[in-house]
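> Let's see this in three dimensions:
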Amino acid sequence: MSQAAPSDKLPDWELYRALREQWTHEDNLINHRLMWLILSQGLLFTAYGTLSTAKLHWLVLGFPFFGIVVAAVIGISIFAALTAIEVVNTRFEAAGLDALCSLSPGRTSGNYGKLAAQSLPFVFGALWLLAMAGAFDH
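The predicted structure is shown next:
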């Protein structure tokens, strides 16, 4: 009865740990960037609501542009991290490590776990477009 030496599996587990660490890092980046997005947009909408009653028309028009730019920049960085996660997952599957164990517990739920990260930058951008349209009506 020949069994593989424990050291034969060591490189697989080391690669698994390295890929899992990369995956976790990118997942944490998405979390932080979503928090930046929500906090920045909340502050910008609060300031915009305060300024919309003032007579500073150029600021009322400028805030939506700035809000769209902030949402776009953070959205691009979120999508970059999501792409990096897909690259890590591709490397994981190509190495055959899925036989050891799963990289992510969320793989069975489809892409619903990414829905907030993928859609919130567009939601905030659309809200700023509505604010801009309302500013032009006044």
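> going forward, measure contacts between C-alpha atoms and count neighbours the same way
OK.
> chain center to stretch 44-57, what's the gap?
How far stretch 44-57 lies from its chain's middle: 28 Å, per C-alpha atoms, centre = their mean, to the nearest Å.
> Following up with a second sequence; could you model it the same way so I can compare the two?
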Amino acid sequence: MADKHQEYLAAREKWVHEDQLINHRLTWLLVSQTLLFAAYGALLQTPDDRPYFSKICQMLPVIPALGIGVALMLLLSIISACCALHILRKKTGFLLAVSDNTHFGGLIAPILLPLFFVGAWAWILIL
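Below is the predicted model:
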């Protein structure tokens, strides 16, 4: 009985760790995208008569490309953490979340949010 309890505690600790990694990656996503959108907006406000205006114009497509790259990188790392949670649950057999459907529902936002940022940056690049 004590062994099962120790196994559960170890699995629960790993679960919490992966969950925290998802949280940290979402924080990185939001901070990075906020800074990139702010930089893009600031560059758009640059008057034509400024020195280095041509260089600033060359930077404009770089920022959305960087935003897409960062969002995709963080999406992959979030999906990896989600896979780790799934494997942990299947491997241990412990009920570490309420149910599979509830857990999946909770992971929709962390997975879709980076895709929304990719879409927003892609729209900016296309326009």
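> Once they're superposed, tell me the TM-score.
After superposition, the two chains reach a TM-score (TM-score structural alignment, normalised by the length of the second structure) of 0.87; 119 aligned residues with a C-alpha RMSD of 1.4 Å.
> Can you find the partner of residue 35 of the second structure in the first structure?
Alignment note: residue 35 of the second structure maps to residue 43 in the first structure; criterion TM-score structural alignment.
> Mean deviation, the helix ranked longest in the second structure versus the first structure?
When the second structure is parsed with DSSP state H, its longest helix is helix 2-44. Here the mean offset of helix 2-44 of the second structure against the first structure after fitting is 0.6 Å, by mean C-alpha distance after the TM-score superposition for the first structure.
> what helices or strands is that helix leaning on?
Under the contact definition 3 or more C-alpha pairs under 8 Å, 6 or more residues apart in numbering; DSSP states H and E, helix 2-44 of the second structure sits against helix 62-92, helix 100-126.
> Helix or strand next in line after it, which one?
Beyond helix 2-44 of the second structure on the C-terminal side, the first helix or strand identified by DSSP states H and E is helix 53-59.
> thinking again about what came up before, deepest in the core, which of the helices and strands packed on helix 2-44 of the second structure is it.
Ranked by mean neighbour count under mean count of other C-alpha atoms under 10 Å, these are led by helix 62-92, which reaches a mean of 17.
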